[in-house]
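Peer 1: Requesting a structural model of the entry that follows:
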Amino acid sequence: MFATYVVVTLFASTLNGSAAVANLIGHTYPKTQADLNRVPRSWVRPLGILLGAGAVGLLAGFVVPVLGVLAAIGLVGYFLGALGAHVRAGNYRLVAWALYFGAALAALVVALWRY
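Peer 2: Sure thing, here's the model as predicted:
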């Protein structure tokens, strides 16, 4: 089961880390999503920082397991908030959201299992 923990954690960290980079460098995709979900563009970079912190926290969980659990909880909360933004804006294109949420939830499950 440890191999599952490693694979799931690395996948979730990579996924969220790449999203964080996209937000932080000002890529058009996060800006477009912000517009679709009626989120101010000024929030794109701070949200990217949160994603990056979650990605780093998942990796830190390899050394300090409680940090991995806390990071996974934070990412699950982040994506629940993103779901709320999607629903509020009437944007039901949730495939990408489901991928990110599923990865965060899986990371939480395996982190709790390890902890």
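Peer 1: alpha carbons only for contacts and neighbour counts from here, please
Peer 2: Will do.
Peer 1: And the helices in this structure, which stretches?
Peer 2: Secondary structure of the chain (DSSP state H): helices at 2-25, 28-36, 44-60, 65-89, 95-114.
Peer 1: Tell me how far Pro46 lies from Leu15.
Peer 2: 17 Å (CA to CA, to the nearest Å).
Peer 1: Compare these two (neighbour count), which wins?
Peer 2: Leu15 (17 against 14; other CA atoms under 10 Å).
Peer 1: Let's compare: structure for the following, please.
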Amino acid sequence: MKILGSIMFIAYAVVGILLALALSASAVLTFTRNEAVTASMAKVGVPDSWFPRLAVLKAAGAAGLLVGLAVPFIGSAAAVGVVLYFIGAVITHVRAKDFEIAAPVILTLLAGAALVLRVLSA
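Peer 2: Got it, this is the predicted structure:
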């Protein structure tokens, strides 16, 4: 059983680190108001005033996933937060009738995988 837990932890580490890198990049691009990111967010009706808050949420999710390598509860909590964040993103895109939702759907699935792997490896 210990071997299975070790395998799950390694899988969490890979998924968590990759997801943290994607979230970090997205947070930086949102903080710096990268034209592609802000145009996509504006297209679905996200107010400019929300950009800093959303960037902080992404950065916090990335940090939580990384801290989760050492503290299982933090990793699980961060993964739940990231799943909820991207479910909100998917809903926002669908409500705006913008079906270019591959990125938020993939990130939602990765966060869900990170959550399951973190819970199974604890």
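Peer 1: Pick the most deeply packed of the helices of the first structure.
Peer 2: helix 44-60 (a mean of 21; mean count of other CA atoms under 10 Å).
Peer 1: Quick check: closest non-adjacent residue to whichever residue in the second structure pairs up with Val6 of the first structure.
Peer 2: Under the alignment by TM-score structural alignment, Val6 of the first structure pairs with Ala13 in the second structure. Of all residues not flanking Ala13 of the second structure in the chain, Leu69 sits nearest, at 6.5 Å (CA to CA, 6 or more residues apart in numbering).
Peer 1: The one you found maps to what in the first structure?
Peer 2: Under TM-score structural alignment, Leu69 of the second structure pairs with Phe62 in the first structure.
Peer 1: ok, how many other residues are close to its match?
Peer 2: 16.
Peer 1: pretty sure it is in contact with Val56, am I right?
Peer 2: No - counting by CA atoms under 8 Å, Phe62 of the first structure stays clear of Val56, with 10.5 Å between them.
Peer 1: ok, and what's touching stretch 89-96 of the first structure?
Peer 2: For stretch 89-96 of the first structure, the surrounding residues in contact (CA atoms under 8 Å, 6 or more residues apart in numbering) are 36-38, 86.
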